[in-house]
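> predicted model and sequence below, questions to follow.
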Amino acid sequence: MVSILMISGSVRRGSVNSAVIATAAELLPADMTPVIYSGLADLPHFNPDLDREPLPHKVAELRRMIGESSALFFSSPEYAGAMPGALKNLLEWTVGGTEITNKPIGWVNPSTMPNRAAETYASLRIVLSYTDANPVDQACVDVPIPRSLIGEDGIVRDEAIRSAISHAMIALVSAVRL
């Protein structure tokens, strides 16, 4: 089974980033299975003393999901000029494992403000370099998405934006199929 693990860096209900994830999942080709990670807020704070077997249950579950996926896809806000703490915490739990090694990675930055969230994605790229993950440049894009273009169902309905998200997903899927 070919699956894409999709992670929103926001724990906020109804966030634009979670709408990006839901929309990207909807746009995947039929032979790809989206797996939306929903445990971001439930992970324990990273502690190197706990980064060994037996791992905390939620961390073991995260690593299993990463290991079983063919690629990872992110969408995250920026808080105070940096990656949100919950997403950084998730990434810190991946550094000690090998599950993410060589996995193709993509993301959509939905900020409508020029250069907003740039630090989040620069940081994401740096942290991922410690895991030997494989960010796919064509799948790592800025797609400004105003909240007004998200339907009540949490899906982006604007066709131009859906097309831009779809292009990022096509690039990620192409990297998986190499």
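Okay, I see it. Numbering: from 1, shown residues only.

> please count neighbours and contacts with C-alpha atoms only from this point.
Will do.

> and the top helix by length along the chain, what does it pack onto?
Ranked by residue count under DSSP state H, the longest helix found in the chain is helix 159-177. Packing partners of helix 159-177 (3 or more CA pairs under 8 Å, 6 or more residues apart in numbering; DSSP states H and E): helix 16-27, strand 104-109, strand 134-142.

> second structure follows, compare the two:
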Amino acid sequence: MLNILAISGSLRAASTNSALVAALARNAPSGCSVTVYDGLGHVPIFNPDDEGERTPHEAAALIDAVTRSDGIVVSCPEYAHGVPGGLKNALDWLVSRDAAIAKPAMLAHASPRSLFARAALAEIMRTMSFALCEGELEIALLGKKPPEVEMILGEEANQQAMREALQGFVSFIRANATSSS
């Protein structure tokens, strides 16, 4: 059983990115489980002086969750043509750790317009040595209210798209595990 960690880069209560990662968890194909990480808003601002024995509990919990996972999925909004500060901050806590090195990662998108954030996030994650899966998932949820979001995510075609994206990611994870052994 593969364990995938899904992270939303949004802290909004009605976030379409958070709704998307929750739907991914509900639509995980057999052979994998998807756990949604919900501690992003509690991770303190990264300070290299607080690494090692001084690593705050919330940051250590994130590092452990990423380390224990077989792969991560990140769904991220775009703010001012970039990656939201909370997500970038969380990733910064992983920079000097082994958690990101060769860790399979996939991007998922709730907006077709987040092109700058997509490029920036991919660059950040490649720089951190994540093994970034070329397959991405996009389900357009931008501007939708929560009931509309749930309706769209409940459509059979979108559920199938989520299962197929995750199945492709599972194959990517297994191929990376084989090539690194």
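Okay, I see it. Predicted, not measured: the structure shown is a model, and the values here were computed from it.

> hmm, back to that, mean per-residue distance, the longest helix of the first structure to the second structure?
Overlaying the second structure shows helix 159-177 of the first structure at a mean distance of 1.8 Å from the equivalent residues (mean CA distance after the TM-score superposition for the first structure).

> relative to helix 16-27, how tilted is that helix?
Angle of helix 159-177 of the first structure versus helix 16-27, following axes from the mean of the first three to the mean of the last three CA atoms, to 10 degrees, is 70 degrees.

> buried stuff in helix 159-177 of the first structure?
161-162, 164-173, 175-176 (16 or more other CA atoms under 10 Å).

> what span of the second structure lines up against that helix?
Counting by TM-score structural alignment, helix 159-177 of the first structure lines up with residues 156-174 of the second structure.

> what is the burial count for residue 2 of the second structure?
For residue 2 of the second structure, the count of nearby residues is 15 (other CA atoms under 10 Å).

> which stretch among the helices and strands packed on helix 159-177 of the first structure is buried most, on average?
strand 104-109 (a mean of 26; mean count of other CA atoms under 10 Å).

> against which helices or strands is that one packed?
Under the contact criterion of 3+ CA pairs under 8 Å, 6+ apart, strand 104-109 of the first structure touches strand 71-75, strand 134-142, helix 159-177.

> I'd like the ones you listed laid out as a markdown table, including distance to residue 124 of the first structure.
A markdown table is the format used below for those (distance: least, CA to CA, whole Å):
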| stretch | distance to residue 124 of the first structure |
| --- | --- |
| strand 71-75 | 9 |
| strand 134-142 | 10 |
| helix 159-177 | 16 |
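
> if I pick residue 25 of the first structure, what's in contact with it?
6, 34-36 (CA atoms under 8 Å, 6 or more residues apart in numbering).

> residue 22 of the second structure versus the residue nearest the centre of the second structure, what's the distance?
Closest to where the C-alpha atoms of the second structure average out (CA atoms, centre = their mean) is residue 74, at 1.7 Å. Using CA to CA, to the nearest Å, residue 74 of the second structure is found at 12 Å from residue 22 of the second structure.

> same question for residue 102 of the second structure.
25 Å.

> same question for residue 145 of the second structure.
Taken as CA to CA, the span from residue 145 of the second structure to residue 22 of the second structure is 16 Å.

> what does residue 90 of the second structure give?
Taking CA to CA, one finds residue 90 of the second structure at 19 Å from residue 22 of the second structure.

> what does residue 135 of the second structure give?
19 Å.

> likewise for residue 165 of the second structure?
Taking CA to CA, one finds residue 165 of the second structure at 14 Å from residue 22 of the second structure.

> contacts only, for residue 153 of the second structure.
20, 23, 159.

> count the neighbours of residue 6 of the first structure for me.
The number of residues near residue 6 of the first structure, taken as other CA under 10 Å, comes to 27.

> for it, which three-state class applies?
strand (DSSP: H, G, I helix; E, B strand; the rest coil).

> so who does it touch?
So residue 6 of the first structure contacts 21, 25, 34-37, 72-74 (CA under 8 Å, 6+ apart).

> now which residue in the second structure aligns to residue 134 of the first structure?
So, by TM-score structural alignment, residue 134 of the first structure is matched to residue 131.

> got CSV for the contacts of residue 153 of the second structure, with distance to residue 120 of the second structure too?
Listed next are the contacts of residue 153 of the second structure as CSV, based on distance: CA to CA, whole Å:
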residue, distance to residue 120 of the second structure
20, 20
23, 24
159, 27
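
> shared with the first structure, which of these?
Contacts conserved in the first structure for these, using both residues aligned by TM-score structural alignment, their matches' CA atoms under 8 Å: 20, 23, 159.
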